[in-house]
Structure formats: structure tokens, C-alpha cells
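S.K.: kindly generate the corresponding structure for this input.
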Amino acid sequence: MKIFSTRSEIQQYLASLNGKTVGFVPTLGALHRGHISLIEQAKAGNDVVVCSIFVNPTQFTDPKDLENYPRPIATDISKLEAAECDILFHPPVSEIYDDNEHWHLNIGPLEFLLEGEFRPGHYQGVTQVVYKLLDIVKPTRLYLGQKDYQQFMVISRMVELLKIPVQLVMCPIEREPGGLAMSSRNIHLTADDRQHSLILSKTLNWLKANFDVNKIFQLEQDAMAMLQSEPGVEPEYIEIADGKTLLPADESSTSIIALTAARVGKTRLIDNVVIR
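M.R.: Below you'll find the predicted structure:
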């Protein structure tokens, strides 16, 4: 695996590939099985796979969260090599951002719903860094996980607005044996937290099994009560949304998704399930 830390080096190398297709997996590092599944999908569909590891400061709304974000780069490199990733782009912050940069992209209501409400400014930081990374790598396809469903929609909107020539691929959620969605943040969970966190996927699966479009409000109330009754869990939201807009679902929604976020102990987790 080739490792680059500057934009000029990676661009020069990618330019020498003579039109080979490039699959790109952008990450914050602290890689787990979910990330590796994205690398595998990218390998299956492209000639070359690029993974980036960059803990992007502009998408963290809490400075403590940024400071505490795990950065096990040596372990990450081993995992990428085992997965036969071709290229790692691991730049310092100074390589990505100049001083006093300004960025704002109008992505509409998507910015303020769900995650946007609880993490104001988060999606501006996400679009800012993904735009920069796409501009550097210029991939054929971009691979993102379903766990960050809203992020996938935000990036899709950005790609559409800015007419970026890349194909987006959403990859399924990888789960731990009990059902917990894999996340880099899971390492912060205590043994008790891990047990309590299983209520997220259980509640989402209950919603899917009991879904009735005429009872959405009641289902959301019951699901919230389920989350609240679990010790050590502080739910922020659980919503049944239109899969195309993330506005509340109704009988006209052709695609429906249930999404949740909760603090389990000191760790904030998100999860979702496609209902239809």
C-alpha cells in the first residue's frame, strides 16, 4: 500500500494511473469492520482503492469530542494492508485547510433535521472536507456507509448542487453480534454501556416489525419510551422519516427509514433501519 500525506504527491501518483477507475473511502480513522466492508466493495468495483484518514476539525461541534476522537494510525495501516487497500491518504490539517477559510453550502432542510438539530454546523464541516477530498482524489466512485444515512444524503445533495462527477455508493451497516452498529466510538463503551446500547437496534427492529403508516406518531412515542426505559441511555431522537427527504414520513413516502441517536454512558451513538 502506498501512503501519501500531501495533496501534490497523491495527485501526481493518481494522474499516472492512465484512466484506471478509482474507488474512494473517506474516513476519520479508528477503522473497524464497517470501514473494511467499504474497502471490499470499492475493490470489487474499481481498479484502484484510495482510503483517506483525516480527523476533520470543522465537523466536530464539541472540541472535547475532537480531542478524544481515537487516532490509532499504526493499527489502521495494518487493517488497510490486510484488506489490500492500494493507497492511504493521511494528510495533516495544514495540508487540507488554509487559515481563515470560509465555507457555506445551502443544502436546505437536510442541514437542520435530526443530526443537524443536535450538532449545528456539523454538515457544513462534512461538506467542506468531502468537497476538498473529492477535488484531490477525483474518484470514479465514492463509498459511504448507511449508518450515517443523513450524511450520505447531505453529500448526495452537495454532489448534485456542485455537479461533481462521481458516483455515490451506499454500503449496508455492519453490526456486532448483539446488533450494535459498528462505530469507531464503540471503543469508549464500558461492558455495561455495550449491553444497554443494544436497545437502539432492538427498538429500530421493533419499529420495522410493527410499522403501520397510520400509526407513525404512536409508534415514535412507544419507541421513545422503550429507549428511555433502558438504564444508562439518554435518547436524543427516534424518528420515522421519508427516506428521500428525511422529513416526517407519511402515506405518500415511497421510501421510509427509522433513525435514532442516543447517549449511552458518555458515548453518543446513531443507528437506523430501512423500513421500506
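
S.K.: drop to CA atoms for contacts and neighbour counts, all remaining ones
M.R.: OK.

S.K.: how about residue 123, nearest residue that isn't a chain neighbour?
M.R.: residue 111 (6.2 Å; Cα to Cα, 6 or more residues apart in numbering).

S.K.: state the distance from the one you found to residue 7.
M.R.: Separation of residue 111 from residue 7 (Cα to Cα, to the nearest Å): 29 Å.

S.K.: which one's more surrounded, these two?
M.R.: residue 111 (22 against 17; other Cα atoms under 10 Å).

S.K.: for residue 202, give me its contacts.
M.R.: Shown in contact with residue 202 (Cα atoms under 8 Å, 6 or more residues apart in numbering): residue 179.

S.K.: now the helix or strand containing it: buried residues?
M.R.: Using DSSP states H and E, residue 202 falls within helix 191-209. For helix 191-209, burial by neighbour count (16 or more other Cα atoms under 10 Å) applies to 193-194, 196-205, 207-208.

S.K.: also stretch 123-141?
M.R.: 123-131, 133-134, 136-141.

S.K.: cool, and stretch 162-177?
M.R.: For stretch 162-177, by 16+ other Cα under 10 Å, it's 166, 168, 169, 170, 171, 173, 174.

S.K.: next: stretch 67-83.
M.R.: Neighbour-count burial for stretch 67-83 [16+ other Cα under 10 Å]: 69, 70, 71, 76, 77, 79, 80.

S.K.: re the thing from before, please identify which of the buried residues of stretch 162-177 is nearest to residue 237.
M.R.: Nearest to residue 237 among the buried residues of stretch 162-177 is residue 173, at 19.4 Å by Cα to Cα.

S.K.: also this sequence, please, to line up against the first:
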Amino acid sequence: MDVIVAGSRAELDEARAALGIGARWGDRDGRTLALVPTMGALHEGHLSLIRLAKEHADHVAVSIFVNPLQFGPNEDFSRYPRTFEADVAACRTEGVDIVFAPSAEEMYPPDRQVSVSAGHMGTIVEGAFRPGHFDGVLTVVLKLFNLVRPSVAIFGQKDAQQLAMIRRMVADLDVPVRIIGAPIVREPDGLALSSRNRYLSPDEREIALALSRALHEGAGHRTPWEIVAATRQVLDAAPLTVDYVVLADPATFAEVADDHVGEAVLAVAARVGTTRLIDNVIVTLP
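M.R.: Down below sits the predicted model:
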């Protein structure tokens, strides 16, 4: 069966029915649906999410929607890469069952008034540099969950704070979707795959490798202070602008205390030319 492209709620419901899933959340007669939410411009990182989704459900839906609510007034919404035909072709090759590609008008009617608030967690680390960003992320993700009604949803670890916040929303609002985090996919030289990498010139791409080098250096140390200091030292030596270096609790994204034991997320954000990049690595503190 070829991939079904749905642009509206009605077409999405028809696609679910064609797969024998029905209108309810989760499954019917044992048939399960996984959702991979994306903003398009698919790369190997996205395809790895699709492959993981196929391991956890009978059918896979991929959403392609550049969400205006999560972009600030000076961010790159208008120039964010849009490669819809290539994205659908990639989904077809990977055996995706449904591509849900709604318009902004379909997702956000003009009389819409209610949005999701990310709370305090949405104002720290990445949220401190992108006010309102996580409100927009959680609003669109909740809407996608309500429309697609999957059993499971797959998100990449590269957006580690986003992953933590979606898990928090699902728990706090009793959303019946299991959230699975997928490992970061990197180029052979260590650069984390991102749709925004295509903005980088060859020289800027070389500079951007400082992010993964810095994380590798920081992860080799044993205390929070040493980890953060070593990471920042590498970044400060590169011709880029650092937004933050933080060692955070994976569940809350609060900075860990000096006596923290167990897993933590070492996260960085920096601007290379006009392109803002994020990256992270999980470290274990003894």
C-alpha cells in the first residue's frame, strides 16, 4: 500500500480507517499506530525515528508541519527549509503509512484562543533564549496527538529539553501516548544531523564541529563543575557565539547540583554565523 498523504482532519480519519485503526486512541483489533512528528526537510536523523517507530507499532504516521507558534519574531520561520515532495518520497521509501501535512489554517483556526503553557520548565535553558517556544511546541504536539491518536510517538534526543517537556505534558495531562526517545544521529565527523545544517557554508560547518568536540571533551570529566568548564573552554576557543552550556537533570532540565549522582544532560547552544545549533550528550556522574 502506497503512503497516504492527508492534508485535513477528514483525510486523516479516512487514512486511519483505511488502515483498519478506527477513530479511537491507540489500537483496534491489535493494530497500533506510531507517530513521528517533524517539520519536514527530512534527513537521516528523521529516517532513524521512522525505523524505530516501525519497531514499536504496526503502522507509522509522519506529520510534516512547520509550526509557526514555536518560532520567535526574529527566528527563521520564513526560510526554514521546505522540501515536501522529497519528504514524501523518503517516507514512501521507508514504508510510512500516513503523511499528515496540514496547513496552518487547518491546525489553527482563526478563532483559536487556548494554548498549552509550558510552565516554569519552558522558561529555562533553551526556553530562556526562545521565550514562548515551548508553549508553541507543546500546543502543536498535543494537537497532533489528538488528531492522529497514536499509541506511541517518537522524538529525537537531540532536542533533549523538548523531549523532557513532552514527557512532562503527557504525564501531567494524562495523554494516552507512550513517548520514546531516539538517539542522536551524527555525521562521521561528529556533527549532529539537523535540518538547519544546510544553512552552513563549508567554513561554518567546520566551525560547527566545535559543538560535538566540546561535548566529547566535557563528558570526559567527573564533576559538574569540571564538565561544564571543559565544555565551555572548547567552545570559547572557536569563532562562534555561545548561548549556553548547561549540565541538567534529564527530567526537569534544572541544573544539577555539585553532588548529583547518575545521568545528566550536557547541553549546548551556539550561533555559527546566522545559524543557531543545539547539541547534547548524556553523561553519568559517579
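
S.K.: TM-score for these two?
M.R.: Once superposed, the chains reach a TM-score of 0.94 (TM-score structural alignment, normalised by the length of structure 1), with 272 aligned residues with a Cα RMSD of 1.4 Å.

S.K.: and the residue nearest to residue 123 of structure 1? What does it align with in structure 2?
M.R.: Aligned against structure 2 by TM-score structural alignment, residue 111 of structure 1 finds its counterpart in residue 122.

S.K.: what span of structure 2 is stretch 238-248 of structure 1 aligned with?
M.R.: Using TM-score structural alignment, the partner range for stretch 238-248 of structure 1 is residues 245-255.

S.K.: start to end distance for that stretch?
M.R.: End-to-end distance (Cα to Cα), stretch 245-255 of structure 2: 10 Å.

S.K.: run through who's touching it.
M.R.: 121, 124-125, 160-161, 164-165, 168, 224, 227-228, 231-232, 256, 263-269.

S.K.: and the strands in the stretch 101-250 of structure 2?
M.R.: Assigned by DSSP state E, counting those that start in this stretch, the strands in the stretch 101-250 of structure 2 fall at 152-156, 178-182, 241-248.

S.K.: residue contacts, the aligned partner of residue 181 of structure 2 in structure 1?
M.R.: Under the alignment defined by TM-score structural alignment, residue 181 of structure 2 is paired with residue 170 of structure 1. By Cα under 8 Å, 6+ apart, the residues touching residue 170 of structure 1 are 143, 144, 145, 146, 152.

S.K.: quick one, helices of structure 2?
M.R.: 9-18, 44-56, 84-93, 104-107, 126-129, 133-148, 160-172, 202-219, 224-236 (DSSP state H).

S.K.: just send those back as a markdown table, with distance to residue 38 of structure 2 too.
M.R.: A markdown table is the format used below for these (distance: least, Cα to Cα, whole Å):
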| stretch | distance to residue 38 of structure 2 |
| --- | --- |
| helix 9-18 | 16 |
| helix 44-56 | 8 |
| helix 84-93 | 10 |
| helix 104-107 | 14 |
| helix 126-129 | 19 |
| helix 133-148 | 10 |
| helix 160-172 | 13 |
| helix 202-219 | 23 |
| helix 224-236 | 29 |
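
S.K.: quick revisit: would you reformat the strands of the stretch 101-250 of structure 2 as a markdown table and include distance to residue 104 of structure 2?
M.R.: Output for the strands of the stretch 101-250 of structure 2, formatted as a markdown table (distance: least, Cα to Cα, whole Å):
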| stretch | distance to residue 104 of structure 2 |
| --- | --- |
| strand 152-156 | 22 |
| strand 178-182 | 25 |
| strand 241-248 | 30 |
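
S.K.: coming back round to it: quick one, what contacts the residue nearest to residue 123 of structure 1?
M.R.: Per Cα under 8 Å, 6+ apart, neighbours of residue 111 of structure 1: 117, 123, 124, 154.

S.K.: measure the most centrally placed residue in structure 1 to residue 113 of structure 1 for me?
M.R.: Centroid check for structure 1 by Cα atoms, centre = their mean gives residue 148 as the closest residue, at 3.5 Å. The gap separating residue 148 of structure 1 from residue 113 of structure 1 is 14 Å, by Cα to Cα.

S.K.: again, but for residue 89 of structure 1
M.R.: Relative to residue 113 of structure 1, and taking Cα to Cα, residue 89 of structure 1 is found at 31 Å.

S.K.: which of these two has more neighbours?
M.R.: A count of neighbours by other Cα under 10 Å puts residue 89 above the other of residue 89 of structure 1 and residue 113, at 21 against 16.

S.K.: so what does that one match up with in structure 2?
M.R.: Checking with TM-score structural alignment, residue 89 of structure 1 has residue 100 as its match.
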